[in-house]
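J.: based on what follows, work out the 3D shape:
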Amino acid sequence: MISDLHPGYLTWDEVDPARHPFDPSSAAQVVASLGPARRVPGPNAARHADDLWADAMSYALAEHYGRWVLGWRWSHDEGDFDGGPVGAWCCPRGSIGTPEETIARVAEALREWRAWLESLAGWFEAYPLDPASIDDQRILWERAARNLIWQVVDRTGGGSGWYGHCGQVLSWFLQRWQVQAGVAETLVAEAIGGRFRSWTGPDLVLVDDVAERLAQTLHWDTAPPRSEPDHLERWLEIRASVPWHDASDGGEGGPVTPSRDGAADDIRLFDGAIDLARADGLLAALELARADATRGADLTFERLQSWQQHVLGTPQPPPFRRSPAFAKGGRERYGIAPGTRARLDACLAESAYDRERPLFLTARAARAYLDVCFFHPFDDGNARAAFLALVFVLAREGVGLDRVGLLRRVSFQADDPEDPLTLTRSINVHLASTRREASR
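T.: Modelled structure (predicted):
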């Protein structure tokens, strides 16, 4: 489980300045034109409003520029994401002030992040390496790795978590020269070997050893031809093998009415900061989903369609997609076949309680959420559809949540066997907290 908005998971293809045009002179104007700029939280804003506003601004910037912008709030030391290269932004609590001050800081941080990416691109190009001639270039690869480590140490100040971005930069360098992202990350992790530490800059001997190890592990066969796996099929394989009963059920205890409506509050604060029409549409869909749950309706694709019409604001219910779908910057591909929609309905039907094969409520809710994510039935808005499915499964058995922070702005991998139970446990955590608050 990773945050959709966390810059630490960006690949070089996603941030390469050559692929993504940017005019620094218009940054302030663009930031000011986005929805969140018109709804900067005031001093009396609701709890967690600052954090949700910063998430909304990241989302809006990514919608406008692309995912490369997500590093604008990756501040030094213990900021939003720990150990980043940006100094203009600290964290929501420390950086949000008046609307004018806040927008200026966002624009400055955005320009600073972009300048860092352009600086890295220049360093990468200074070492034009040929993967087909790795054996003849080991000294050059080693020199490049050494210099990049020192660049990151200098940029981050060697503070808390600096080594995370350092490993990412080394991985980006390998990706730039045709080493696949997953392979590059593995090679870098093995070379570093967990030896970098927070608040401590590495010594010369350690940096030299990391650079040497990295250069020695490179081979041309570390960059195999790209393939296009079907991540929907991979999800269905994992789905059948997940030990769903291993996640203890936070749903024990029957129905619960939360002290506050966590789903609606999150939509108003996060989606409302992005765009009021988006929030209104999702709130209408939430109301409809809860009404369907109250009358004990089945979870089907047609049910999702009826909600998604409000989510997307379309005149008709949106159809099931007609071609392969992609997510996570193209890293996941979900195939399509004549029986794909029927398979989705069969999976969604398993969200109901089955006396013959009983399964915890929160596990069924998590599974329905991931089914929608990886079947990816719509051309747009699938994360919102998945969230509504989760809320529906819980509400059908009288369960609500007073917070949903661990559920909405995270990303799950179709081929990660740990993610299903991680999501289930996250729901359990929220539900246990809801029960405690409701009993006070």
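J.: okay, CA-based contacts and neighbour counts for the rest of this
T.: Will do.
J.: strands of the chain, residue ranges please.
T.: Per DSSP state E, the chain carries strands over the ranges 2-3, 325-327, 332-334, 410-411.
J.: make a markdown table out of those and add distance to E185 and mean neighbour count.
T.: A markdown table is the format used below for these (distance: least, CA to CA, whole Å; neighbours: other CA atoms under 10 Å):
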| stretch | distance to E185 | mean neighbour count |
| --- | --- | --- |
| strand 2-3 | 16 | 14 |
| strand 325-327 | 20 | 17 |
| strand 332-334 | 17 | 21 |
| strand 410-411 | 19 | 16 |
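J.: one more, please, to line up against the first structure:
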Amino acid sequence: MSESPDALAVWCRVRQQVDWSTVVPADPVPPVRGAVDGLAVRYDGPVRRRDPARADRLLTALARSRADAARGEPLGPQLPASWQRLVLGVPEAPFRDGDAFAKGGRERYGLTPHTWRDFTGCLRESTDAAVPLPARAARAYLDVSFFHPFTDGNARLFLMALAHVLDLEDVRLDEVGPLPVARYPDDPDGAADLAVLVTVLIRATRRRAARDTHRPPPVSPRAKAGGPRPGSGPAW
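T.: Below you'll find the predicted structure:
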């Protein structure tokens, strides 16, 4: 039986085929923060319902990644490694030392003497200002996905890498639910579509943030009724 193709090598070729500078509008992306942190909501909602301990570890790792972004730490291999230790609750999370597999073993990610050098170079490009922010964030998501740097738990890092790239430029999505679907290394159109989806989610976050900013504060039932009744004490 022949060995399955190297999905990482395929991704590295496809990555060069995508014109990341034009897949989404090149307009600057102003800072925006949603009323909630969409990634934290995901961890504290669907993930917690399945596995409370995993949710706690992911929230701890997310807090670390947010702190890294606040310090201006660019995305590099050392950051996913530090997050991975918290995600898995282990003292060390070394890079894999052999081929990795995903999608039920159908995708194989090879390992060569140049893999970690290439991974570092790819992540470094997440700060390339010549590429629109949504495209850089989507590309980082796919880089972590297909380099598959660790033996276990890689899928928990894709969104965190994407969120870190956005957070470095003070952009924080209030909804991430549409992002974690199966991605394929031989799909340049799918890679471009992910960048478009990130753009859509940023715009939706901005619309909701503007709506919430201009929405009047809620009026209490007592105020609607004309204030407190005589002798009922102060309206705190």
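J.: tabulate the strands of structure 1 (JSON lines), appending distance to R425 of structure 1.
T.: What follows is the strands of structure 1, written out as JSON lines (distance: least, CA to CA, whole Å):
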{"stretch": "strand 2-3", "distance to R425 of structure 1": "14"}
{"stretch": "strand 325-327", "distance to R425 of structure 1": "24"}
{"stretch": "strand 332-334", "distance to R425 of structure 1": "24"}
{"stretch": "strand 410-411", "distance to R425 of structure 1": "14"}
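J.: counterpart of F374 of structure 1 in structure 2?
T.: For F374 of structure 1, the aligned position in structure 2 is occupied by F146, per TM-score structural alignment.
J.: measure its match to V165 of structure 2 for me?
T.: Going from F146 of structure 2 to V165 of structure 2 by CA to CA, to the nearest Å gives 17 Å.
J.: and what of R108 of structure 2?
T.: 26 Å.
J.: one more: T120 of structure 2?
T.: From T120 of structure 2 to V165 of structure 2 the distance is 15 Å (CA to CA).
J.: the two: which is more packed in?
T.: Set side by side, T120 of structure 2 and V165 show more neighbours around V165, with 27 against 14, by other CA atoms under 10 Å.
J.: counterpart of the more buried one over in structure 1?
T.: Matched across to structure 1, V165 of structure 2 falls on V393, judged by TM-score structural alignment.
J.: contact partners for the residue lying closest to its match once chain neighbours are set aside?
T.: In this structure, V393 of structure 1 finds its nearest non-sequential neighbour in A365, 5.5 Å apart by CA to CA, 6 or more residues apart in numbering. By CA atoms under 8 Å, 6 or more residues apart in numbering, the residues touching A365 of structure 1 are S351, A389, L390, V391, V393, L394, T424.
J.: what is the nearest of these to L52 of structure 1?
T.: Set against L52 of structure 1, the nearest of the contacts of A365 of structure 1 by CA to CA is V391 (19.5 Å).
J.: relative to A363 of structure 1, how far out is that closest one?
T.: Going from V391 of structure 1 to A363 of structure 1 by CA to CA gives 13 Å.
J.: how about A325 of structure 1?
T.: 26 Å.
J.: do A28 of structure 1 as well
T.: Where A363 of structure 1 is concerned, A28 of structure 1 sits at a distance of 44 Å (CA to CA).
J.: which one's more surrounded, the two?
T.: For A28 of structure 1 and A363, the more surrounded residue by other CA under 10 Å is A363, and the numbers stand at 27 against 17.
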